[in-house]
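Colleague: structure of the sequence below:
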Amino acid sequence: MSRRLLHITEEETAAVVDEDLALQAAREAFAATVDGAVFPGLAVHGSDPKNRFTLKPSASATHAGVKIGSYWPGNPEQGLPRHHSTLLLLDQTIGRIAAVLEVGKANAYRTAAADALAVDLLARPDATTLAVFGTGHQAAYEVRAVSRVRPVAEVLVVGRDEDRAARMAADLAAEGRTAMVTGAEEACARADVIVTATNATADAPPLFQAAWVRPGTHISCMGADAPGKRELDPELFSVARVFCDLPEQARRMGESQHAPDKTVLTPLGEVLTGRVSGRTDDADITVFDSSGIGLQDLCLGLALLEKLDMTL
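Modeller: Below you'll find the predicted structure:
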């Protein structure tokens, strides 16, 4: 039987994705992690080891697929972004590809939505000051997503390149936000919420010291999504309550690959569905280790198809 293969272009998905769609898809995905199948991702590299990509498989009761997320650092020389993502959805009756969705921009919304969901579930209700570490592709998406779940009044931008940090602060100010560049220690001293969105690795110093983080802070970290990557001071694991998308994956390729074996990793989906408590005290330091799961991509892809009035 011949079936039509859907091809949804980058331009089509980018035109309909927004923070609300991505956040709702994240809620559905993390709720599904509690009783459904969750498969760990795989981080590999291209023929040139500096070019990396991840495979994120997923399945629900009705759909299944895999997201391929690529990072080609030399792309700007060709006028292309470093990051791109492609979602493949399977025809559940015959096992062939039913749809190909290009979701480069949508993936940035998807990643930020998971971090914002963690902020919504774990940060203090009165959190208004956001510190963002990183000035690259993902950072501004994180600011906008967190601003959907907390009344962010001030954004503190921390970057190792001062010029890029200044440009990002100016861009956020142009959106009507109060944004300024600060150092890492000052940002930690003032922030209610910290988001880390960098490519930092374990052979470099952490982005900030655990001792700088004040009681009551929530941290969503998304940069560690492959073995050898690290953003946080390992000492944070001794003072913080740690949440993640999938414990098995977080210990292998997330920030928690650097955590002591005794560290308790609580799936965020269990907080979302009320099975465990999130923040229990205003003084809690909470960390969300976001390495990304395929269910996020599946739920986002299906939401995009619905928004585009398309069905498999």
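Colleague: going forward, measure contacts and count neighbours with C-alpha atoms only.
Modeller: Fine.
Colleague: strands of the stretch 151-300 of the chain, start to end?
Modeller: If you assign secondary structure with DSSP state E, counting those that start in this stretch, the strands in the stretch 151-300 of the chain sit at 154-158, 179-181, 193-196, 218-221, 241-244, 265-267, 286-289.
Colleague: before we compare anything, build this one as well:
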Amino acid sequence: MEQKALIIGEETVRKYLSAEDVIDICEKTWRWYGEGNVVMPNKITTDMSGLGVDGWFNSMPAYIAPLDAAGLKLVGGYNGNRALGLPFIKANVILTDPRTGVLQALVSGDYINDMRTGAQPAIMTRLLAASTDVVCFIGTGLMAYYSLLCMSKTVDIREVRLCDVSEEAKDRFIARFPDAPFRFVKCATNEEGCRGADVIITVTNANADLVEEPWVKEGGLVMTMGSFRETSFDVVRKADKIATDQVGQSLHRGNVKELAEMGEIDENSFDIVIPDVLAGKAVARTNPKHRIYAQIIGTGMLDVACAGLLLQKIKESGEQFFRFDMTK
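Modeller: All right, here's what the predicted structure looks like:
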């Protein structure tokens, strides 16, 4: 049996996977997961700092039956990268034949990680927001850019408010959207950005109360994407509905982690689970006046699905790629 594998770099990934492709496959994968057609064990974190390596990485395996794609996402944070001109977060995806274990492809996962991160709030906003006229971003880095890029393809936005400790970061963010159909407003404070916003999204590394409950309007949607606490606990406590993309992992991250440790939230506290909504097993927003809090986790199955779709598109293209012989 032939044992040849593709090595797929960033340029090729970008060539074959558009934002629309990633949004579509992420939504399908969530639906397939809700239908029971995805196997996805919990991720494993390897923290190397105790042995003198200033970094960590997550191992995130999945099998997506409708794509017949099996693989593993490896993504980590490496504190020495910036000094080397590399991003803090680096990702790769490994695809194997689900029946033999033979390596099919090693895929550079940075673009996939970034774009699928942006696809998540784009899909969730469409499902959960009562209105999307005014969107407030707290944090204006790369993940916020991909989030707005994808959201612009799923919902109509009139105004984007930007909150960040760095004015330069806000300016760089705006410069990425030279032909934006919405207007940008740079806000001096988080409160200024949040009050009256239809959608509030936090995309930071902070561990602080960036959003206070009184700032959230009736019918507002608050989505947090960071690993640590990004809002006051009352944003969660006083929400009419709590949503997530994956219950088990939500209990161990962000705002929900601390509330779970205090015994205030458990697996039964989530009113809306996105894969169940897309599978037709549950409903999303039921009342335009409800305030909804959503914690976005991000799971490895999305990256494996993106890589699986990429491999399909490359094969269908007929373009010739070097295949590494794994027997030599």
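Colleague: got CSV for the strands of the stretch 151-300 of structure 1, with distance to R96 of structure 1 and mean neighbour count too?
Modeller: Compiled in CSV, the strands of the stretch 151-300 of structure 1 are given as follows (distance: least, Cα to Cα, whole Å; neighbours: other Cα atoms under 10 Å):
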stretch, distance to R96 of structure 1, mean neighbour count
strand 154-158, 45, 24
strand 179-181, 48, 21
strand 193-196, 38, 26
strand 218-221, 35, 28
strand 241-244, 32, 24
strand 265-267, 32, 20
strand 286-289, 33, 28
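Colleague: tally of neighbours for the aligned residue in structure 1 for K281 of structure 2?
Modeller: When the two structures are superposed using TM-score structural alignment, K281 of structure 2 falls opposite R275 in structure 1. Using other Cα atoms under 10 Å, the number of residues around R275 of structure 1 comes to 10.
Colleague: helices of the stretch 1-150 of structure 1, start to end?
Modeller: 10-16, 19-32, 104-122, 139-149 (DSSP state H, counting those that start in this stretch).
Colleague: could you point out which of these sits nearest R214 of structure 1?
Modeller: Relative to R214 of structure 1, the nearest member of the helices of the stretch 1-150 of structure 1 by Cα to Cα is helix 104-122, separated by 15.2 Å.
Colleague: look up the average distance of that closest one to its aligned counterpart in structure 2.
Modeller: Helix 104-122 of structure 1, aligned to structure 2 and superposed, deviates on average by 0.9 Å (mean Cα distance after the TM-score superposition for structure 1).
Colleague: of all the strands of the stretch 151-300 of structure 1, which one is nearest D126 of structure 1?
Modeller: Counting by Cα to Cα, and looking across all of the strands of the stretch 151-300 of structure 1, nearest comes strand 193-196 at 10.5 Å.
Colleague: helices or strands up against the closest one?
Modeller: Contacts defined by 3 or more Cα pairs under 8 Å, 6 or more residues apart in numbering; DSSP states H and E place strand 193-196 of structure 1 against strand 129-133, strand 218-221.
Colleague: what's the average distance for the first one when superposed on structure 2?
Modeller: In other words, strand 129-133 of structure 1. For strand 129-133 of structure 1, the mean deviation from structure 2 after alignment is 0.9 Å (mean Cα distance after the TM-score superposition for structure 1).
Colleague: you'd agree D245 of structure 2 is up against F270?
Modeller: No. Between D245 of structure 2 and F270 there is no contact, the gap being 10.0 Å when judged by Cα atoms under 8 Å.
Colleague: map V102 of structure 2 onto structure 1.
Modeller: Under TM-score structural alignment, V102 of structure 2 pairs with R96 in structure 1.
Colleague: that should have said E27 of structure 2, apologies.
Modeller: Using TM-score structural alignment, the equivalent of E27 of structure 2 in structure 1 is R27.
Colleague: burial count for that match?
Modeller: For R27 of structure 1, the number of neighbouring residues by other Cα under 10 Å comes to 18.
Colleague: repeat that for T93 of structure 1.
Modeller: Counted with other Cα under 10 Å, the burial measure for T93 of structure 1 works out to 6 neighbours.
Colleague: any chance of the strands of the stretch 151-300 of structure 1 in CSV with distance to A22 of structure 1 as columns?
Modeller: Formatted as CSV, the entries for those read as follows, by distance: least, Cα to Cα, whole Å:
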stretch, distance to A22 of structure 1
strand 154-158, 22
strand 179-181, 24
strand 193-196, 18
strand 218-221, 17
strand 241-244, 18
strand 265-267, 19
strand 286-289, 18
